[in-house]
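Engineer: sequence unknown, structure follows:
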C-alpha cells in the first residue's frame, strides 16, 4: 500500500462557523453512503483459522493525545477475539492508561513492559497478564516506562528493543496491538520498528489534521532506516459527530487526501466509552449491542480483510 507525503498546507482545513441548520444535519440521508462519504463496501466474514501465529503487529500511533488510541486498542483487540483471533495488547505508554482501562492496577505490578525491554532476565511471557476477555492478553505498563527512554539511549540497537522483546511470543498470537504514547520519541520509534503496520486513530477535528504530515514523515523515515516492511494499515476516524458540519468536512478532507487508506469504519462520539473505562472492560463486553461495539467489530473485520488482501 503506497504512502503519501501530504504537506501541512494540503491537510489544513479552514474552520468556519456552522449555522444551527448545519449542526442539525446528519448522514442519515446518504442512503448507501457511509460516514466517509464513500459507498459502503462489503467486508467479507473473516476466515476461520486452523492455528495461531505468527502475529501481525500493529502500532496504534498518533502524537496527538486524546484521539482514541487506547480506547481503540482495547476494543479492537476484544473485537478481534470474537472472530477467533488470539490477541496480545501492549501498553507502551508510561501513563499506563491501557492497563487501567482493563482494570489492572498497573502501579502495583512488579513486572511490566519496562522490565521486559530493560532487564535481560525478564521475558515478555513473564510479564503478560490474562485479561477478562478470553484470548486477549495484556503486556502492562506503568510510570517506570518513562525511564526507559533515557536508559535506552546508550544501548546498541536501541530502536529494536521492543522488537527483540516481542519476538519470543510472536508465534503465540494472531495480532499484537501496541498502544503508543502521544509523542514521536524513542518509545514510539521502537513501536514502529517492531510493527508490520500502523493504525492511525484520527479525531474528526481540525487541529488533529495538522500533525498527520509529521506522523507520516516519521513512518517514512522508520521504513527507510529501520523497518522496510512497515506499512500504514489504515486511518481510523474517531470522535465523529454526524450532526456537525465540521466533523463531516474533516472526514471529507481526510478521505480526499488518503482515499482507500481511510477505513470505512468511523467511531462516533458516545458516553459509552468513558463508562467502559470505569467498568474496566471493552465496550464489546460492557455494552455488546451498542453502536460503539458494532463499530469496533466492523473495524476488526476491515483489519482482517486488509491483512488477507495484502498477503495475496
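Structural biologist: The structure has been received and is ready for your questions. The structure displayed is predicted, hence computed values, not measured ones. Residues are numbered from 1 along each chain as shown.

Engineer: drop to CA atoms for contacts and neighbour counts, all remaining ones
Structural biologist: OK.

Engineer: tell me which element residue 222 is part of?
Structural biologist: In the assignment (DSSP states H and E), residue 222 maps to helix 212-225.

Engineer: Second structure for comparison follows:
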C-alpha cells in the first residue's frame, strides 16, 4: 500500500501550517499509523518543533532535492519520522531553476519510501514558489490551512490558482479540505469568514467541521521540542487536534 501524501499549504505565514503538520501528524501516529513529516520550509520550524536542532542535521530535504537517497536523512523523533529542513532551502528556487523537471524533484525523491508509510505530511513554506509547487506535484491530497480572518479569503483564492496549475503535472491530486485555525466561535468575524469560505464553489463541503481554537499552549509546545500531546494533553489544542485527526481519518 502506498502512502497518502498530504501537502499543507498557505502562502501566508503564521496561519498554523507547521503546528498542524506537527500535531495532526502525531495524533495520526498515536492512532496506529506510520507517519513521515517533511519540512519544506527554510525556517525549519517543524524540524525544531519536533525536537531536532536544524543546525545539527546532516543531510536534509535539500539533499533529497539534489538527488540523494531519502533513506539517509530520515530521523526517528518518537511518534513520527522526520525529513528535516535546513537553511539551504532558502536557495531552492535559484538552485534548481535550470533543472529539467524541477517541479517533480520531491515526488521522485519520495518514491522509494511510499510503501513504508501510511501518511507523508508535507509542511509547505509560506509562499507559492518552487517548493510549494513540488509539494502539490508530489501530493495525493492537498489541505489549505487558514486562520479565520478577512484576508484569508483572498489568500485562498491565490493558492487555489497555483493548485489548479499544478494539476497539469499531477492530474490525480485533490483538494481534500480546508483546516481553520486560531478560531474563536464567539467572534462574529470568525464565524462569517468560515461561512464565506464554505460558500465559495471550490470549497463547498471542504471545510473541516473541527476548528482549531486559539490556544497559547500550541505556541509554547514547539519551544520545548514537543507536540501539544506531550506538552499538555489536556489543553484545548490537544483536544482539537485529536478531534481533527478523527475527522481526517474517516
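Structural biologist: That came through fine. Note that the structure is a prediction, hence the values are computed from the model and not measured.

Engineer: one step back: what's the first helix or strand after the helix holding residue 222 of the first structure?
Structural biologist: Past helix 212-225 of the first structure, the next helix or strand by DSSP H and E is strand 231-238.

Engineer: Comparing that following strand with the second structure, how large is the average distance?
Structural biologist: Mean deviation of strand 231-238 of the first structure relative to the second structure after superposition (mean C-alpha distance after the TM-score superposition for the first structure): 0.5 Å.

Engineer: That strand maps to which residues in the second structure?
Structural biologist: Aligned by TM-score structural alignment, strand 231-238 of the first structure falls on residues 174-181 of the second structure.

Engineer: who's in contact with that stretch?
Structural biologist: Around stretch 174-181 of the second structure, the neighbours that count as contacts under C-alpha atoms under 8 Å, 6 or more residues apart in numbering are 15-16, 140-148, 194, 203, 206-208, 210-214.

Engineer: tilt between the helix ranked longest in the first structure and strand 231-238?
Structural biologist: Looking across the first structure with DSSP state H, the single longest helix is helix 291-311. Per axes from the mean of the first three to the mean of the last three C-alpha atoms, to 10 degrees, the angle that helix 291-311 of the first structure makes with strand 231-238 is 160 degrees.

Engineer: Tell me which other helices or strands helix 291-311 of the first structure touches.
Structural biologist: When contacts are defined as 3 or more C-alpha pairs under 8 Å, 6 or more residues apart in numbering; DSSP states H and E, helix 291-311 of the first structure packs onto helix 69-82, helix 283-286.

Engineer: Among those helices, which comes closest to residue 210 of the first structure?
Structural biologist: Among these, helix 69-82 comes nearest to residue 210 of the first structure, with 17.2 Å by C-alpha to C-alpha.

Engineer: Pull up the aligned stretch in the second structure for that closest one.
Structural biologist: The aligned range for helix 69-82 of the first structure is 17-30, by TM-score structural alignment.

Engineer: re earlier: please narrow the contacts of stretch 174-181 of the second structure to those residing in strands.
Structural biologist: Of the positions in the contacts of stretch 174-181 of the second structure, 141-147 sit in strands, assigned by DSSP state E.

Engineer: ok, now which ones touch the aligned partner of residue 88 of the second structure in the first structure?
Structural biologist: In the first structure, the residue matched to residue 88 of the second structure (TM-score structural alignment) is residue 144. Residues near residue 144 of the first structure by C-alpha under 8 Å, 6+ apart: 94, 114.

Engineer: Kindly confirm my reading that residue 144 of the first structure forms part of a strand.
Structural biologist: No. Going by DSSP: H, G, I helix; E, B strand; the rest coil, the assignment for residue 144 of the first structure is helix, not a strand.

Engineer: measure it to residue 59 of the first structure for me?
Structural biologist: 21 Å (C-alpha to C-alpha, to the nearest Å).

Engineer: Ok, residue 225 of the first structure next?
Structural biologist: With C-alpha to C-alpha as the criterion, residue 225 of the first structure and residue 59 of the first structure are 17 Å apart.

Engineer: repeat for residue 79 of the first structure
Structural biologist: Between residue 79 of the first structure and residue 59 of the first structure the computed distance is 17 Å (C-alpha to C-alpha).

Engineer: Quick check: closest non-adjacent residue to the spatially most central residue of the first structure.
Structural biologist: The C-alpha lying nearest the average C-alpha coordinate of the first structure belongs to residue 60 (C-alpha atoms, centre = their mean; 2.9 Å). Of all residues not flanking residue 60 of the first structure in the chain, residue 199 sits nearest, at 4.8 Å (C-alpha to C-alpha, 6 or more residues apart in numbering).

Engineer: thinking again about what came up before, would you indicate which residues of the longest helix of the first structure are buried?
Structural biologist: Buried residues in helix 291-311 of the first structure, counted by 16 or more other C-alpha atoms under 10 Å: 291-305.

Engineer: same check, this time on stretch 110-120 of the second structure
Structural biologist: Applying a neighbour-count criterion of 16+ other C-alpha under 10 Å, the buried positions in stretch 110-120 of the second structure are 110, 114, 117-120.

Engineer: What of stretch 224-236 of the second structure?
Structural biologist: Buried residues in stretch 224-236 of the second structure (16+ other C-alpha under 10 Å): 225-229, 231-232, 236.

Engineer: just the residues you listed now: which is nearest residue 163 of the second structure?
Structural biologist: Closest approach to residue 163 of the second structure among these (C-alpha to C-alpha): residue 227, at 28.9 Å.

Engineer: aligned partner of the closest one in the first structure?
Structural biologist: Residue 227 of the second structure maps onto residue 282 in the first structure, by TM-score structural alignment.

Engineer: residues in contact with that match?
Structural biologist: The contact partners of residue 282 of the first structure, taken as C-alpha under 8 Å, 6+ apart, are 74-75, 78, 102, 276.
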